[in-house]
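[1] here is the input, now give the coordinates:
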Amino acid sequence: DVAYTRQPVRLIGHHAGITLGFYGTSHHATEDLAITRSIAGLTVIAPADTAALAAALRASVDHPGPVYFRIGRGRDPDVYPAGTTLEIGKAVEHGTGSDLTLIATGSMVHPALEAAAALTADGYSVGVLDMHTVKPLDEAAVLKAARGSRLLMTVEEHNVLGGLGGAVAELISEHGVPVRLHRHGIRDQYSLIGPPTHLYRHYRLDAAGVETEAREALLA
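    A predicted model of the protein is given here:
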């Protein structure tokens, strides 16, 4: 309704992904990025932390049309300092990597940065893109990474179908960029029930899991 009429409404989906843990599968939201991406005229933003959310809200004041903000439960580790700024539709680049670029969104930015640090310490060249705006995707940043890295790996607390991984796959295939892409997230299944920390570990969505997934992808 709000997208069709281009209303400047701000929608906030909180406790997204698997953050509700024990509340169960019916309370987990691992499909919302795919759904909202498909709504014409709707901007989709998944901030990494509190400071990024505040920055995104400020950036949206004069943004035309509706915006969907995807946030967690308010316990995400800090990535950015208070007062940080961001531009809607422009990814934040945390270094570049000739071996691997991790393209993460929302709650997965912090574990992606930790995984990148561990891989870098082991001799790999790794960069990270905070793709806070899932729609419109920062195409220039993705294509730059695709042409400069031998592997891209998207990381999202979401089904691997239709979300950030789908957006990146669509872009690089349309531009014919010969780069490997590994989509990391929940593999097209309903999530289990349990403490969020256990679920992140189970689905390799914590720092150690992202690192392991990346190592396996690099060696594949």
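
[2] C-alpha only now, for contacts and for neighbours.
    Will do.

[3] and the residue lying closest to residue 80 once chain neighbours are set aside, what element?
    Distance criterion Cα to Cα, 6 or more residues apart in numbering; nearest residue to residue 80, sequence neighbours excluded, is residue 51 at 6.0 Å. Using DSSP states H and E, residue 51 sits within helix 50-59.

[4] let's compare: structure for the following, please.
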Amino acid sequence: MTKMIATRDAYGEALKELGRINKDVVVLDADLSGSTKTAVFKKEYPERFFNVGIAEQNLMGTAAGLATAGKLPFASTFAMFASGRAFEIIRNSICYPNLNVKIAATHAGITVGEDGATHQALEDISLMRSLPNMVVLSPADGVEAKQCIYKAAEHNGPVYIRLGRSKIPVIFDENYKFEIGKGVELKKGNDIALIATGIMLEKALVAAEELSKEGISARVINISTIKPIDEDIIIKAAKETKGIVTVEEHSIIGGLGSAVTEVVSENAPTYVERIGTMDVFGESGDGNELLEKYGLNVKNIIDKSKKILSK
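    All right, here's what the predicted structure looks like:
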């Protein structure tokens, strides 16, 4: 049976380990530590944990202040509130002075499920990657999530890490090595390139297997760093295949799909089909059922691939 773990759970465990090896690590939360899993750190290092209450702008401002004092702050809340409500503080108090603040935002995407549209951040990648100095990470599973946290801690400057609520399949083993700014080719193929991020990587891998049964060779690329994006791996895919399908649990506007099309339009024009939410809000429901309703599924990846190959 496939091991399942939520990326937010991996975040909590990574924080605990970071706290042990680096005494400058501090963690801030906006009254959601049980959900964001920062409570794991709080239990081990209560003197380095700060609950600012339901005040996300203060969360970011306080984290910025701690960074100026030489601390390594991780600020957490739900992605909707981190990227939306606190945007101006992130822009002017963290990114503008290029402070060493890590924003670990949980409950991103449509799979927040029953909490509904008000809590389903489908625009956060777009918002965060528009900010100068900001690195944007979107891990595909628990293994990669832990490594993203460790690498974010090593990086000097603002980092936004996108984490999910739901348990998802573990794709990578402990030998996997994540690097900021590097995509990874997980499956070779020269007919079509499937470029995915976050929880949609697993579905891209399944789609590639299904396509292979029909004689279609699909390359699968994991882009866990949305910014700075790995242009080389995208350009190579554009030149060596007949087209690209991007797959993300985010709006097609401003997310991975937009980032990939920006790269190929300037360097190696090719057919691109984008899978994500189509300029709509989400709704309340079971996370897996919502993925199906909004076309974030294996069937749509296969259909979009065949659409390109039929041109």
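
[5] which helices and strands does the helix or strand just after the helix holding residue 51 of structure 1 pack with?
    Per DSSP H and E, helix 50-59 of structure 1 leads on to strand 67-70 as the next helix or strand towards the C-terminus. Packing contacts for strand 67-70 of structure 1, counted by 3 or more Cα pairs under 8 Å, 6 or more residues apart in numbering; DSSP states H and E, involve strand 10-13, strand 43-45.

[6] find me the equivalent region of strand 67-70 of structure 1 in structure 2.
    Strand 67-70 of structure 1 corresponds to residues 159-162 in structure 2, going by TM-score structural alignment.

[7] check the mean deviation of that stretch from structure 1.
    Its aligned residues in structure 1 lie a mean 0.4 Å from stretch 159-162 of structure 2 after superposition (mean Cα distance after the TM-score superposition for structure 1).

[8] show me where structure 2 has helices.
    7-21, 33-36, 39-44, 56-68, 79-80, 87-89, 124-129, 142-154, 200-212, 231-240, 256-267, 287-293, 298-309 (DSSP state H).

[9] now render these as CSV, adding distance to residue 110 of structure 2 and mean neighbour count.
    Formatted as CSV, the helices of structure 2 follow (distance: least, Cα to Cα, whole Å; neighbours: other Cα atoms under 10 Å):
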stretch, distance to residue 110 of structure 2, mean neighbour count
helix 7-21, 15, 20
helix 33-36, 16, 18
helix 39-44, 24, 18
helix 56-68, 21, 21
helix 79-80, 11, 25
helix 87-89, 20, 18
helix 124-129, 12, 22
helix 142-154, 18, 22
helix 200-212, 12, 20
helix 231-240, 26, 18
helix 256-267, 16, 19
helix 287-293, 7, 16
helix 298-309, 16, 18
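
[10] CSV for those helices, including distance to residue 116 of structure 2?
    Listed next are these as CSV, based on distance: least, Cα to Cα, whole Å:
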stretch, distance to residue 116 of structure 2
helix 7-21, 19
helix 33-36, 16
helix 39-44, 24
helix 56-68, 20
helix 79-80, 11
helix 87-89, 21
helix 124-129, 16
helix 142-154, 24
helix 200-212, 20
helix 231-240, 34
helix 256-267, 23
helix 287-293, 10
helix 298-309, 23
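
[11] residue 27 of structure 2: which of the ones you listed is closest?
    helix 39-44 (7.6 Å; Cα to Cα).

[12] now do that closest one: distance to the chain's middle.
    23 Å (Cα atoms, centre = their mean, to the nearest Å).

[13] in structure 1, which residues correspond to it?
    Using TM-score structural alignment, helix 39-44 of structure 2 pairs with nothing in structure 1.

[14] how about stretch 180-194 of structure 2, which residues are buried there?
    180-185, 187, 189-194 (16 or more other Cα atoms under 10 Å).

[15] if you could redo that for stretch 120-138 of structure 1, that was the one I meant.
    For stretch 120-138 of structure 1, by 16+ other Cα under 10 Å, it's 124-138.

[16] what's that stretch aligned against in structure 2?
    With TM-score structural alignment as the criterion, stretch 120-138 of structure 1 aligns to 212-230.

[17] and the contacts of that stretch?
    Stretch 212-230 of structure 2 is contacted from outside by 125, 129, 134-140, 180-198, 201, 204-205, 208, 211, 237, 255-256, 259, using Cα atoms under 8 Å, 6 or more residues apart in numbering.

[18] wait, residue 146 of structure 2 touches residue 10, no?
    Yes - if you go by Cα atoms under 8 Å, residue 146 of structure 2 and residue 10 touch, sitting 5.6 Å apart.

[19] show me what residue 161 of structure 1 aligns to in structure 2.
    Using TM-score structural alignment, residue 161 of structure 1 lines up with residue 253 in structure 2.

[20] one step back: please report how far the residue nearest to residue 80 of structure 1 lies from residue 76 of structure 1.
    11 Å (Cα to Cα, to the nearest Å).

[21] average distance between the longest strand anywhere in structure 1 and structure 2?
    Identified as the longest strand of structure 1 according to DSSP state E is strand 151-159. Overlaying structure 2 shows strand 151-159 of structure 1 at a mean distance of 0.6 Å from the equivalent residues (mean Cα distance after the TM-score superposition for structure 1).
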